[in-house]
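Asks: just to be clear, the model below is a prediction. Sequence and coordinates:
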Amino acid sequence: MGVITEVIIGYLRPNSGLCLMTLKSLSYQVDNQAESFIADQKLAHYAKIPQRSVFRGQLIAVFFQCLTALCVINWQINNIPGICTDEAENHFTCPKDVNFYSSSVFWGVIGPRRIFSGLYPILKWCFLIGFLLAPLCAALKRYFPKYTTHFEPSLIIGGMLQYAPYNLSYLTGGLYASYAFMHYLKKHHARWWEKYNYVLAASFSSAVAFSAIIIFFAVKYHPKPISWWGNDVLDLGVEGGEGQQTLLNATSVAGGYFGPRKGDLP
């Protein structure tokens, strides 16, 4: 939904990154929030919570969320030095927000017309490749069920999209938990799984939210050193700076920049 929106808006309003970000936020978030609403209603159904009560809770939560998020963002911008840069403290590098901004430049400022016509002409064929892969996967599931029992392309592709632009260390623990609950417990302890799995999943999500707030104000806002693998891994690799130092500086290449030369631009 996000990429399709970006391509359409990029064609309709080229050379306008701000326009793309605004319309993308409206179009994508409406669909995304609708899916989240349905997911919450499904969870409430399994947890035996009245649907109307869930709906009222969602409305109240969204109202306070909008006000809280706006206040927090403004506070962060005004009080965290170097926010959304590599120099920011406590890893406030804003990978999702930087990715959102990069998309606005890629699809809004440069525009899909220049991208598909000159910069990356092969890229447009990826849409056709993706379209053709759908019936191919369906045929494999239909005619080779013995070998494709656990092959679900929609889950594989959707799962890969969830972690970007983070690295796999952010989700590796979730893979183990998913295997334990969605395979082992469901297969060997089905009655327990049917009664408690969805309630436990909701409690885990709530615990993560509350613990994030407590951890931030307890050991992050006024930093206290706590050294163990789960904390130190964030400082390793490209994300932490060790890899950043080895990246090639753009000024050292011919012309001082990467990409097509000026005479090759569309």
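Replies: Ah, there it is.
Asks: could you use CA atoms for every contact and neighbour count after this?
Replies: Noted.
Asks: just want the most central residue of this protein.
Replies: residue 162 (4.5 Å; Cα atoms, centre = their mean).
Asks: list of residues touching the one helix or strand that residue maps to?
Replies: Assigning secondary structure by DSSP states H and E places residue 162 in helix 153-163. With contacts defined as Cα atoms under 8 Å, 6 or more residues apart in numbering, helix 153-163 is touched by 137, 170-171.
Asks: let's bring in a second model and compare:
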Amino acid sequence: MVPEHAISNMLCRVFGWNVDAQADSIIGSQKLAHYAKVPPRAFLRAQLLATVIQVLITIVANEVLTHSFDDLCSPDQDNRFTCPFPNALYTATLVWGVVGPRRIFGTLYPWLKWSFLIGTIAGFPLYYLRFFAMKKFPFVKNFNPIMFLAGMSWWNSGYNLSYFIPGFEVSFIFMYFIRRRYLTWWTKYNFVLSAALSAGVALCAVLVFCTLQVTNVSMPWWGKTVSGAGVDGAATPLYTVPEGTTFGPTHWE
């Protein structure tokens, strides 16, 4: 709508995407509460109260972070506040705001625009494959191309494997192993346990902060340090472009 204008692109992304993401999060929490048999009106009141409290806490936290830490959002920040999502947002603003869709699809990556047509056509063979090849390819029944591609997109969000693998392992145990073998237990307790684990993480974060971080007590152990070990824990080195060279073509129309 406003080509080659970074601020307009960023505002559209922030207000458009954030509103949609927060709405999805609220609905997802309500769905989990429904499975956990929490009264819907009581849960909605809790959601609204928690939202108001969270907004105030977030504003204060942002002010403290901005004015209390040096080199905030830099790749080598001492406290690991590298800000992966804001950096990804900044990159997207440059790509789709400064460079613009016309140059991206017309000059830099002209073949990329065919992806829209491929995505539209790909749905038809997958739909009919469910009927004609179900016996030969039973996995097709549970294959959803949209979920498959959306899942792949999470791997470039700036977090390392230690951020995703534990959730995948727990989900596999409860949603596949236990659900197939202990369906009665799964039906009665699975989503209650999920809500309890989420609440437990939040309460433990407050407890650890009040008892250890405020008093500067350090308790190093493997479960705390493994996520920062090795290549995954190191800051990603930035590639320095040699003088006189550029990424992609040297110019575009």
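Replies: Happy to help now that I have it. Keep in mind it's a predicted model, so treat the numbers as computed, not measured.
Asks: rewinding a little: highest neighbour count among the contacts of helix 153-163 of structure 1?
Replies: The residue in these with the most neighbours, by other Cα atoms under 10 Å, is residue 137 (15 neighbours).
Asks: how near is it to residue 22 of structure 1?
Replies: Distance, residue 137 of structure 1 to residue 22 of structure 1, using Cα to Cα, to the nearest Å: 35 Å.
Asks: just residue 187 of structure 1 next, same as before
Replies: 46 Å.
Asks: over to residue 225 of structure 1?
Replies: The gap separating residue 225 of structure 1 from residue 22 of structure 1 is 40 Å, by Cα to Cα.
Asks: let me know the secondary structure of the aligned partner of residue 67 of structure 1 in structure 2.
Replies: Applying TM-score structural alignment, one finds that residue 67 of structure 1 aligns to residue 56 in structure 2. Of the three states, residue 56 of structure 2 takes helix under DSSP: H, G, I helix; E, B strand; the rest coil.
Asks: residues near residue 56 of structure 2, how many?
Replies: 10.
Asks: which residues does it contact?
Replies: Taking Cα under 8 Å, 6+ apart, one finds nothing in contact with residue 56 of structure 2.
Asks: quickly note the distance from it to residue 63 of structure 2.
Replies: 11 Å.
Asks: ok, residue 252 of structure 2 next?
Replies: In terms of Cα to Cα, residue 252 of structure 2 sits 41 Å off from residue 63 of structure 2.
Asks: before we move on, what about residue 182 of structure 2?
Replies: Residue 182 of structure 2 is 48 Å from residue 63 of structure 2, by Cα to Cα.
Asks: check residue 239 of structure 2 too.
Replies: Distance from residue 239 of structure 2 to residue 63 of structure 2, by Cα to Cα: 31 Å.
Asks: between these two, which has more neighbouring residues?
Replies: Using other Cα under 10 Å, the more surrounded residue of residue 239 of structure 2 and residue 63 is residue 63, with 11 against 6.
Asks: quick one: the helices in the stretch 101-250 of structure 1?
Replies: Along the stretch 101-250 of structure 1, counting by DSSP state H, counting those that start in this stretch, helices occupy 112-114, 125-143, 153-163, 172-179, 186-188, 190-215, 229-232, 237-240.
Asks: turn those into TSV, columns for distance to residue 86 of structure 1.
Replies: Shown next, in TSV, are the helices of the stretch 101-250 of structure 1 (distance: least, Cα to Cα, whole Å):
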stretch	distance to residue 86 of structure 1
helix 112-114	29
helix 125-143	33
helix 153-163	20
helix 172-179	24
helix 186-188	43
helix 190-215	22
helix 229-232	16
helix 237-240	9
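Asks: give the buried residues for stretch 66-74 of structure 1.
Replies: Buried residues in stretch 66-74 of structure 1, counted by 16 or more other Cα atoms under 10 Å: none are found.
Asks: that one vs structure 2, average distance?
Replies: Its aligned residues in structure 2 lie a mean 1.4 Å from stretch 66-74 of structure 1 after superposition (mean Cα distance after the TM-score superposition for structure 1).
Asks: centre of the chain versus that stretch, how much separation?
Replies: The chain centre lies 20 Å from the centre of stretch 66-74 of structure 1; the measure is Cα atoms, centre = their mean, to the nearest Å.
Asks: try stretch 177-193 of structure 1
Replies: Using Cα atoms, centre = their mean, the offset of stretch 177-193 of structure 1 from its chain centre is 26 Å.
Asks: so it matches what in structure 2?
Replies: Going by TM-score structural alignment: stretch 177-193 of structure 1 matches residues 170-186.
Asks: contact partners of that stretch?
Replies: Applying Cα under 8 Å, 6+ apart, the set of residues contacting stretch 170-186 of structure 2 is residue 190.
Asks: for it, measure first residue to last.
Replies: Start-to-end, stretch 170-186 of structure 2 (Cα to Cα) is 13 Å.
Asks: need the winner for burial among the helices of the stretch 101-250 of structure 1.
Replies: helix 112-114 (a mean of 19; mean count of other Cα atoms under 10 Å).
Asks: residues in structure 2 matched by that one, start to end?
Replies: So helix 112-114 of structure 1 sits over residues 101-103 in structure 2, by TM-score structural alignment.
Asks: roughly how far apart are residue 85 of structure 2 and residue 91 of structure 2?
Replies: With Cα to Cα as the criterion, residue 85 of structure 2 and residue 91 of structure 2 are 10 Å apart.
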